[in-house]
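Just the structure for this:
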Amino acid sequence: MKPTKIKTILIGLGRIASKLEKDPYRKKPCTHMGVLMTSWGKAHFEFVSGFDSNPEACELFQNQWKQPTVNIPNGLFQKLNLPTVNLAIIATPSHTHEGIAKECIKMGIRHLLIEKPVAMSSKGAKTLEQLSKSNQTKIWINHERRYHPSYLFVRDELKKGNFGQIKSIRASVFTSAKNPGIAFSKSGGGPLLHDGTHALDLIHWLVGKPKLVHAKMERPKKGIVETRASAYFFTNSNIQITLDVSGGREYFQFELDIHTNSHRIICSNDGFQFFQSVPSKLYKGFQSLELYNPKGFPKPETSNAFLGIYKEIKEVIHGEKSTMEGTLSENIQILESIESIYRNKK
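Coordinates of the predicted model:
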């Protein structure tokens, strides 16, 4: 018997929910609605409605997708007479995630996909975890790189030992915003919480929760969040990790630079590069790193993180799979790592 379609609502109709699908350079689908409106998405999900507190956003969404929307003042919809909903996607501003997720759970929605960060603090995330457990609700957080075939390839090869043993990771998240801290000052949390969470998620995914050794914050003036956050960690297995999240650049870059005892792997929004140790052509008796193409690395046309997370959601809801990536417990640990940086800043 063919499984029934998953009845889905989308809360928040902005960039990651819908608008970025119009970016001509991004690989599609690159938004939640973009996935739901693919032929695969339509075969497995039934879109019920979109919700937003901004009437203009609702109108733009309707014009783009020809799908129903509801304008809800302050983003509240608990009193609406909704049909049975299997999945709620929460793509609203970060500071609203926790409250809207609680509303969804109380309404009886048993599967949630929430944009990162899941909450503004680990305390809020723990409260949400307790509520989800008592109501048997499954929650995914959209750290989408976990589902990207290229990142999955790197992690799997590291687990197999094909790239050697990790010795150090340098993570950097750079933006062109001159004062990124000012942009977040009203809702709380700075670039570290809103953007650096992606880098910390991958670090936790690859090597587990690290222990903070040193952290530094930069603020242009008193009373606003950081414009730069730098941190230095070690793991229990003595892997050295450095993190730099900041603006003020003339470019955007997200990058993990992984060094093992025999390889170097650069994972970046600009592409992936692989180096292996070979006899040096410059220094007799030494080894050097040489660029190469590892066997089995996914082709760009097969790589899409958004499809990956939705395929997992479909499989879990239909009982085809029991395990989940990026659990709420893991995201609590990520928030704890972020809070340790804020707390121990110099």
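
CA atoms for contacts and neighbours, from now on please.
Will do.

How about the contacts made by the residue nearest the centre of the chain?
Taking CA atoms, centre = their mean, the centroid of the chain lies closest to His143, which sits 1.9 Å from it. His143 is in contact with Glu115, Lys116, His198, Asp201, Gly326, counting by CA atoms under 8 Å, 6 or more residues apart in numbering.

my read is the fourth one is in a helix, agree?
Yes - counting by DSSP: H, G, I helix; E, B strand; the rest coil, Asp201 falls inside a helix.

Name the helix or strand for the residue lying closest to it once chain neighbours are set aside, please.
Nearest non-adjacent residue to Asp201, counting by CA to CA, 6 or more residues apart in numbering: Ile334, 6.3 Å away. Ile334 belongs to helix 328-343 when assigned by DSSP states H and E.

Show me what that helix is packed against.
Judged by 3 or more CA pairs under 8 Å, 6 or more residues apart in numbering; DSSP states H and E, helix 328-343 is in contact with helix 122-134, strand 138-141, helix 191-194, helix 196-207, strand 211-218.

Second chain to compare with the first, below:
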Amino acid sequence: MKPINVGIVGIGRIAAALEKDKKRYKPCTHLGSLVALKKEGKPIKLVAACDIREEAFFNIPTEFQSAKKYFSWQEMMNHHDDMDLLVIASDTYTHYEILKKALQRNIPKIVVEKPVCLLPKEAKKLKKVYARSTSKVWVHYERRYRKAYRQLKDILQTSSYTSFRGLLVLPQQNLFRTGKKEGALLHDTTHLLDLCFYLFGDLVRKKQVVSQNACRYFLEFEKASGILETILHKKLFHFELEVLTEKTRYRIGNGFSNQEAVVESPLYENFFSLKEAELFTHENFTQEDNPYLNLYRNVIHENLEQEGWRKTPPTLEKVGGNLSQPSRYKDVPPSRTKLKIWCGMRAKSGFAGFLRLSLAGHGCSGQASLERDSFLDALENVLVLSR
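Okay, here's the model as predicted:
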């Protein structure tokens, strides 16, 4: 079996060191996920690793110690035309130049940490480079691959009314970027906004209200409207997304997921209240539930067989129209069994014409929907949260 040659830039906390956190489910890093898949039999080989700090190389797992080590990402790229996958896990301010060069070199697959860049002008330039590149990019928004959010996405396909409220409380000093540091919004609120793109579609309009220690966004998407709120706190870290439909309220956050049913009020006539209901999903964060592993399984085209959510994203094949601008929906490999659906659509991204949508015949739950391109969403994420 042909090896999957991997290179990585940045070997710090999210690349590998977080595996030492005894309270985290494992794996919870880029290299930790690749090691786990290697143990499952995937032919993964780390051929090159780069960091500006010599001590960072001690974070490389034993399974990947044979990797060639570099202090310059430019030198690493020049010496490794054999990379099938590049992982960019360096400091955010370095992402733009590394990612731009990787796209220009058409490295087949790229996984990049969030946020993809710091500045709106960088996001706009990357979109143009991406449109000309053959590379496929995954942004490390691992919550898209968490079972609870996947199931919620399926549930919302049949909802006629949806609103949301996202709450993030965290011990940060700054909301916005200061120098090379991205600030709380780009570093953490970006996860909440990405989930909104994933669940609710394109952003239609927004309004921002900022105070000294808090920021609130009023957002309207194609399929829902609501609020994202970020609050700075001395100690507390709390992440939560609440979604309200006509029949149910869902709350999903770090370490919990629950639902409440809309029922006739026991206190007032002609009113309705919320009543705790049975959990809509059961997550054990086993190897099958692990969102980090699921992201990397998607990257290497692993066709998951986990019950409860659609594992194989649909394939978009152009059969007419103009593809001069990148589509918001990603071209991903089909499974062996396909359901062919012909549809005509005109997307805001400039993607017009007829598409053939290939959906997995097995492993689907709920209504099938197109898999959004996380990279294009991530670029717009920067435009919304930066200033």
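
Could you quantify their similarity as a TM-score?
Comparison of the two superposed chains (TM-score structural alignment, normalised by the length of the first structure) gives a TM-score of 0.83, and 324 aligned residues with a CA RMSD of 2.8 Å.

circling back: just the angle for the helix holding Ile334 of the first structure relative to strand 211-218, thanks.
Interaxial angle, helix 328-343 of the first structure versus strand 211-218 (axes from the mean of the first three to the mean of the last three CA atoms, to 10 degrees): 50 degrees.

quick one on the thing from earlier: distance of the aligned partner of the residue nearest to the centre of the first structure in the second structure from Val116 of the second structure?
Matched to the second structure by TM-score structural alignment, His143 of the first structure sits across from Tyr141. Distance of Tyr141 of the second structure to Val116 of the second structure, given as CA to CA, to the nearest Å: 11 Å.

Which positions within stretch 33-52 of the first structure qualify as buried?
Going by neighbour count (16 or more other CA atoms under 10 Å), the buried part of stretch 33-52 of the first structure is 33-37, 41, 44-48, 50-52.

Can you report how many residues lie near the equivalent of Asn5 of the second structure over in the first structure?
In the first structure, Asn5 of the second structure lines up with Lys7, judged by TM-score structural alignment. Using other CA atoms under 10 Å, Lys7 of the first structure has 17 other residues around it.

Counterpart of Gln130 of the first structure over in the second structure?
In the second structure, Gln130 of the first structure lands on Lys128 (TM-score structural alignment).

Distance check, its match against Ile155 of the second structure.
34 Å.

Then Ile231 of the second structure?
29 Å.

do the same with Ser66 of the second structure
Distance of Ser66 of the second structure to Ile155 of the second structure, given as CA to CA: 45 Å.

Where do the strands of the stretch 1-150 of the second structure begin and end?
Ranges of strands in the stretch 1-150 of the second structure, per DSSP state E, counting those that start in this stretch, are 4-9, 44-50, 68-70, 85-88, 109-112, 136-139.

Return the most buried member of the ones you listed.
Burial of the strands of the stretch 1-150 of the second structure is given as mean neighbour count (mean count of other CA atoms under 10 Å); strand 85-88 ranks first at a mean of 25.

Report the mean deviation for that one after fitting onto the first structure.
After superposition onto the first structure, strand 85-88 of the second structure sits on average 0.3 Å from its aligned residues (mean CA distance after the TM-score superposition for the first structure).

so where is that strand in the first structure?
Going by TM-score structural alignment: strand 85-88 of the second structure matches residues 87-90.

who's in contact with the residue nearest to Asp201 of the first structure?
Contacts of Ile334 of the first structure (CA under 8 Å, 6+ apart): Thr197, Leu200, Asp201, His204, Lys209.

Tell me how far the aligned residue in the second structure for it lies from His140 of the second structure.
Alignment note (TM-score structural alignment): Ile334 of the first structure maps to Asn381 of the second structure. The gap separating Asn381 of the second structure from His140 of the second structure is 13 Å, by CA to CA.

ditto for Ser211 of the second structure
With CA to CA as the criterion, Ser211 of the second structure and His140 of the second structure are 29 Å apart.
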